[in-house]
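What shape does this take:
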Amino acid sequence: MAKTGFLKLREKLAYGFGDLASVLYWQTFMLYFTFFYTDVFVIPAAAASTMFLVSRVWDGINDPLMGIVADRTETRWGKFRPYLLWMCVPFAVMGVLTFTTPDFGPTGKLVWAYATFIGLMMLYTAVNIPYTALLGVITPDPAERTSVSSIKFMFAFGAGFIVSASLLPMVSALGGGDDAKGWSLSFVVYGIAAVVFFLIAFAGTRERVRPPRTQKPSIKRDLSELVTNVPWLLLLATTMAWVLFVAVRSSVTVHYFKYYVGTQDLVLPFLGAKTYTFEWIVSAFNTIGQAASLVGVLLVSWFARQVGKKNAFIILFASGVVLTAAFFWLKPEQVLLMFVLQIVSSLTSGPLCVLLWAMYADSADYGEWKRGRRTTGLVFSASTMSQKFGWAFGAFVSLQLMAQLGFAPNVDQTPDTLRGLLLLMSLIPAVFGILSIVIVCFYPLNEHKLADIEKVLNERRAAEGATTPAG
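Reported below is the predicted structural model:
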């Protein structure tokens, strides 16, 4: 890395492999967890919603605890990288257990679901919080962090593409008609891949930004300064509303296509006229969305340089909100129009996570500049806590509404249930999207302010020698 803070491409790519591993699971959580538990594991929607809420709230509480632990970890590899090495195998093993359906009664299955899901998410926290915090210490340069964040999410959307395109077909192929067996074996495959990818991220990256040498460990001061970091608080609220936008919709996407759209006779370019099952349609819908998001990620760094990260977030998200709301007026047979809206909305709203995580790294710089203390792990872990709370509440709202409207798996749904699915796919997430845009309007760190902060911090770090790479 040159003195200016620029990273070589190979290190940026190595860092991206960590998200390739993580999102094999996170994309499954987003798109298929509610479907897996209601239609494969077969527990009632209301019971599944409570499990999601309880387990993810508990998991969210663990995030800042993990951040505090990581900030205080000292090894020859740094503070955050070692957890990629230590936790990748236990995480993969727990993934297989989570997607294994035991031959238990209703109570036993629910206990198994709670135990394995909570265990999986705790291990996800143990590997992903340090991995995410690594973004804040891999380089001191804010523009380079946006570039690294873009590559991170290129790999993330690549993993999303893999899950969307391969998971349901792989379940079918490996299960041979037994979906429960297919899900379990599929996560043996994903688990092996995840271990390899985490190890690449561990071996190929370095930590360069250290806390000031004069900083004394103090959990009380760290927490106090975090909750008085105004840019971080605004990002936290923005992220919560954004995650609700994504989570509510993603939680019912498979149900929407299974029960509202169903099997369709379509005439598609290059494929001609054919009857397509809902599994094929939803897999193609999610896959094309991931591909469009990946294109958006390739362009977002350039766009953010033109208008600033905050303005880029507002412009792109506003487009995604409008296109999501438009699903309310689509009929089941308008599948091609659904795909068009998915492509454009994914192109604009897919890159938002790139901007958010780069802005979180900026807020860590702000905290160090303002107070003289750097708590990178805590900043990122408390931020992922908001994500998990958002996912918990989003899935809870979706499943509770479905239960209240009489949803039952694997049967024809009532008109009220179908209308509920339509609202959860369109207008309800759009409301959360509008809220997120309103909140981010108050975010105070523009590019001019960040340049001033970077200059001051570089002078301090040069004087203290706080940017020596960890091996």
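
from here on, contacts and neighbour counts on C-alpha atoms
Will do.

mind checking the longest helix of the chain?
Identified as the longest helix of the chain according to DSSP state H is helix 142-175.

one more to line up against the first:
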Amino acid sequence: MDTIGKKLGLKEKMAYGCGDAASNIIWASTGTFLMFYYTDVVNINAATIGVIFLIARVINAVVALLTGWLIDNTHSKYGKARPWLLWFAVPFGIVTFAIFAVPDVAKLYQIIYVFIAYNAMMSVYSLINIPYGSMATMMTKDQYQRTLLNIFRQLFAQIASLLVTAGTLPLINFMTEYVGEKKAWSIVYGIFGVIAAILFFLCFAGCKERIHENEETKTEKIRVVDGVKAVLKNKYWHMLMVISICINIFFQAISTVNTYYSKAILHNSSMISILNTAYIVPAIATFFFVHLVVKKYGKGKTTMFGWMIICVSYVILLPFTENTTVLIITAAMRGVGYCFLLAVSSAMVSDAVEYGEWKTKIRVEGLTFSMQGFVGTIAAGIVTAVIGWVLNFSKYDGTLSFADTQAGSAVLAIKLLFIAVPFVVGVLNIILLKFYKLDKMYPQIIEDLNKRNGK
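All right, here's what the predicted structure looks like:
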């Protein structure tokens, strides 16, 4: 029988990575192109899209919380989290296509369609991604193996992000010649949807839950109230929520805002893919050695190092905001820093699960991850809504071409969103991480839990 600290094989790690590659087909697309598609291709007002995104995130926050409770109370031959990948792989592919398939109807009906499609996508994303994230906690308790799982997860995610962000516009431009721009978006994301579904099936087939096989079978239901109380008593969950929200703000700056930056400031559509590639390629390269940093310094300090690199890149960029060479160099720096954040983010939440069980004597993997999704989803909704509102308030005009000049207020607003906001959240995170002590506590926590559970 497998032990909780078993070294996981390469095939299983790669299979686990396929899950986040699938997730990032949507994550990278919504971050980089979705708002742009709605405002500049479908021509829906940016403020309206911001409201839709915010409402959808609030609704999805409830779905995320419910998903966590369902995971903790799922008992199947495949485990607790793993079967959800099987059940929702095909729906995930369908909603990937649907969000980029706005029909040519009256504007009001387009807005209604976007509202329904975006809500469906967010719900399906939670129903498959939260189980996927919590599954690592059930595959091994070994802290380093979890880190390696997370590194494979994020490595595959960034490869998928690179292919999506660098490949989408060339594919759209190619297809546009034959079917027109709007249909081109639908066809390309129909293809991406099929690929995403296949990747989730591969993840399901190649991974195995072990933790509950080695513990006494637990069939009793965990009340939502008790589970939520247990998570809220976990101080490291609170800390990681703040860090997660800040990572999302940073991601919006290098993805969503980057698209508008390339249009309004650089007047060059090719810079969208260039800047995305400039940060993703160094991030991918960094994944091959970041485990050495984690092993020597721990997850907390690795995250702090990442934010330091990101903040330095913005200091360098500030005097040269329209210099493409500096933009590319600093984007590469941000890619390295971003890798440091991603390499340990999910593994830190898994460690917080053990801390929560140690602290409260209640183990709730699903709720821990879903409550992260609950808070993170609302925060992400606010962030994307604010971006839409700021663009609208600053007089950004989505009907203008890349060659046209936007209002000065729009240019200033986009620069602030692209540079100042992520710099500020980076500084706040560096300060917060000085209080992260879980890396040092973890070995004793596991020893205590093993004694408590009779291991």
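
Report the TM-score for the pair.
TM-score of the superposed chains, computed with TM-score structural alignment, normalised by the length of the second structure, equals 0.94; 446 aligned residues with a C-alpha RMSD of 1.7 Å.

about what we covered before: average gap between the longest helix of the first structure and the second structure?
After superposition onto the second structure, helix 142-175 of the first structure sits on average 0.9 Å from its aligned residues (mean C-alpha distance after the TM-score superposition for the first structure).

Can you give me the buried ones in that helix?
Residues of helix 142-175 of the first structure classed as buried by neighbour count (16 or more other C-alpha atoms under 10 Å): 142-165, 167-172, 174-175.

if I read this right, residue 198 of the first structure contacts residue 23, doesn't it?
No: if you go by C-alpha atoms under 8 Å, residue 198 of the first structure and residue 23 don't touch, sitting 11.5 Å apart.

These two: who's more crowded?
Remark: of residue 198 of the first structure and residue 23, residue 198 carries more neighbours, 29 against 24, as counted by other C-alpha atoms under 10 Å.

Helix or strand for the equivalent of the more buried one over in the second structure, just tell me which one.
Counting by TM-score structural alignment, residue 198 of the first structure lines up with residue 200 in the second structure. Secondary structure from DSSP states H and E places residue 200 of the second structure in helix 181-206.

repeat for residue 334 of the second structure
helix 324-360.

The next helix-or-strand element following that helix to helix 324-360, inter-axis angle?
Per DSSP H and E, the first helix or strand lying C-terminal to helix 324-360 of the second structure is helix 365-393. Angle of helix 365-393 of the second structure versus helix 324-360, following axes from the mean of the first three to the mean of the last three C-alpha atoms, to 10 degrees, is 150 degrees.

Which elements pack onto helix 365-393 of the second structure?
For helix 365-393 of the second structure, the packing partners by 3 or more C-alpha pairs under 8 Å, 6 or more residues apart in numbering; DSSP states H and E come out as helix 46-72, helix 107-139, helix 224-232, helix 235-254, helix 324-360, helix 408-415.

what range in the first structure matches the next helix or strand after the shortest one?
Helices and strands here follow DSSP H and E; after helix 408-415 of the second structure, the next one along the chain is helix 421-432. Under TM-score structural alignment, the match for helix 421-432 of the second structure in the first structure covers residues 428-439.

Name the residues of the matching stretch that are buried.
Buried residues in stretch 428-439 of the first structure (16+ other C-alpha under 10 Å): 428-430, 432-437, 439.

For it, what is the distance to the chain centroid?
18 Å (C-alpha atoms, centre = their mean, to the nearest Å).

residues in contact with that stretch?
Stretch 428-439 of the first structure has contacts (C-alpha atoms under 8 Å, 6 or more residues apart in numbering) with 234, 237-242, 244-246, 248-249, 314, 317-318, 321-322, 324-325.

how about 10 Å then?
234-250, 310, 313-318, 320-326, 328, 394, 398, 420, 422-424, 427 (C-alpha atoms under 10 Å, 6 or more residues apart in numbering).

doesn't residue 231 make contact with residue 440 of the first structure?
Yes: in this structure, residue 440 of the first structure is within contact of residue 231 by C-alpha atoms under 10 Å, at 9.5 Å.

Nearest approach to residue 373 of the second structure belongs to which of the helices and strands packed on helix 365-393 of the second structure?
Closest of those to residue 373 of the second structure is helix 46-72, at 5.8 Å (criterion: C-alpha to C-alpha).

tell me the average deviation of that closest one from the first structure after fitting.
Relative to the first structure, helix 46-72 of the second structure is 1.2 Å off (mean C-alpha distance after the TM-score superposition for the first structure).

tell me which strands and helices the next helix-or-strand element following that helix is in contact with?
As assigned by DSSP H and E, the chain's next helix or strand after helix 46-72 of the second structure is helix 82-98. Counting contacts by 3 or more C-alpha pairs under 10 Å, 6 or more residues apart in numbering; DSSP states H and E, helix 82-98 of the second structure packs against helix 10-29, helix 46-72, helix 107-139, helix 181-206.

Which elements pack onto the shortest one?
Secondary-structure packing of helix 10-29 of the second structure (3+ C-alpha pairs under 10 Å, 6+ apart): helix 82-98, helix 107-139, helix 143-179, helix 181-206.

how about these, which one is nearest residue 405 of the second structure?
Judging those by C-alpha to C-alpha, what sits closest to residue 405 of the second structure is helix 143-179, at 21.8 Å.

Just want the angle from that closest one to helix 181-206.
Going by the same axes, to 10 degrees, helix 143-179 of the second structure makes 150 degrees with helix 181-206.

does residue 195 of the first structure really touch residue 95, like I thought?
No: using C-alpha under 10 Å, residue 195 of the first structure is not in contact with residue 95, being 11.6 Å away.

Now for these two: what residues contact both?
Joint contacts of residue 195 of the first structure and residue 95 (C-alpha under 10 Å, 6+ apart) are residue 89.
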